[in-house]
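> need the 3D shape of this:
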Amino acid sequence: MASPAHKIRFGNLSVTIWRNSSEKGVWYSVNPGRSYKKGDDTWRETDSFGYDDILSVSKLLDQAHSWIAKQMQADAKSRKAREEANSGDE
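Here you go, the predicted structure:
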């Protein structure tokens, strides 16, 4: 399984950012999650949030949005540099 491109945490809340690619290009997706301990002290993950989690999750998503925007700019710059290097080979 592929590793996440980035993960942002705040307490038991997190947003995992995944880099995806296809013939159409690269895009990013996010999965918000909340960690909790089951009765037997086993850590579990859920995508269900309580009232007290909502604002914190929204702030994590805002941070994820900013990280993805910067990464997309870096991806575009890198792609442009590759294209310019390849055009010099012709």
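> from here on, just use CA atoms for contacts and neighbour counts.
Noted.
> any idea how many residues pack against Ala76?
Ala76: 13 surrounding residues under other Cα atoms under 10 Å.
> next, the contact list for it, please.
The contact partners of Ala76, taken as Cα atoms under 8 Å, 6 or more residues apart in numbering, number zero.
> also this sequence, please, to line up against the first:
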Amino acid sequence: MAMPFTWLKNKAVGTGMDSVGRATKGGVMGKKQPAHEIKLGKIRVAIWANETEDQKIWFTAVVSRIYKSGDQWRGTTTLKHDDLPIAMKAIDMAYAWIWEKNVQVERAERSAASEVLADAGR
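So this is what the prediction gives:
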């Protein structure tokens, strides 16, 4: 059963993404996009939504740092000493975002279960 996830509504419209952050046929080159990104200076935390076969949703996070090499911007998962406090804050923000989304998922699951039980009692 697909659940309505309003927290990705702005990403789902016009970007070819479904409610759990997966690229759909209309997505940019069919690539999966993060469900959410946190950017603090050169530090980035990409939060990815994943779904099991039984439609349970779980999140993972990838921390990276951007840097310029010549005229090109690149990314690395290697952090410098001065990057660590910023990365800690970004990770904390990612944790809070994931926590809130997990609460929303649990509420949606309970609501869906309540609707099924109510329909069964009719």
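> please verify my assumption that Val62 of structure 2 contacts Ile47.
Yes: using Cα atoms under 8 Å, Val62 of structure 2 makes contact with Ile47 at a distance of 6.6 Å.
> more neighbours: which of these two?
The neighbour comparison of Val62 of structure 2 against Ile47 (other Cα under 10 Å) goes to Ile47, with 22 against 14.
> which residue numbers in structure 1 does the helix or strand containing that one align to?
Using DSSP states H and E, Ile47 of structure 2 sits in strand 43-51. Mapped onto structure 1 using TM-score structural alignment, strand 43-51 of structure 2 covers residues 13-21.
> tell me the buried residues in the matching stretch?
Within stretch 13-21 of structure 1, the residues scored as buried using 16 or more other Cα atoms under 10 Å are 13-19.
> stretch 24-43 of structure 1 now?
28, 30, 32-34.
> show me those residues that map onto strands.
The strands, defined by DSSP state E, take in 28, 30, 32-34 from the buried residues of stretch 24-43 of structure 1.
> hmm, which two among the residues you listed are most spread apart?
The distance between the two most remote of these (Cα to Cα) is 20.1 Å, for Tyr28 and Arg34.
> returning to that earlier point: pick the one among the ones in strands among the buried residues of stretch 24-43 of structure 1 closest to Ala85 of structure 1.
Tyr28 (25.7 Å).
> for Arg19 of structure 1, see how far away that closest one is.
Distance, Tyr28 of structure 1 to Arg19 of structure 1, by Cα to Cα, to the nearest Å: 5 Å.
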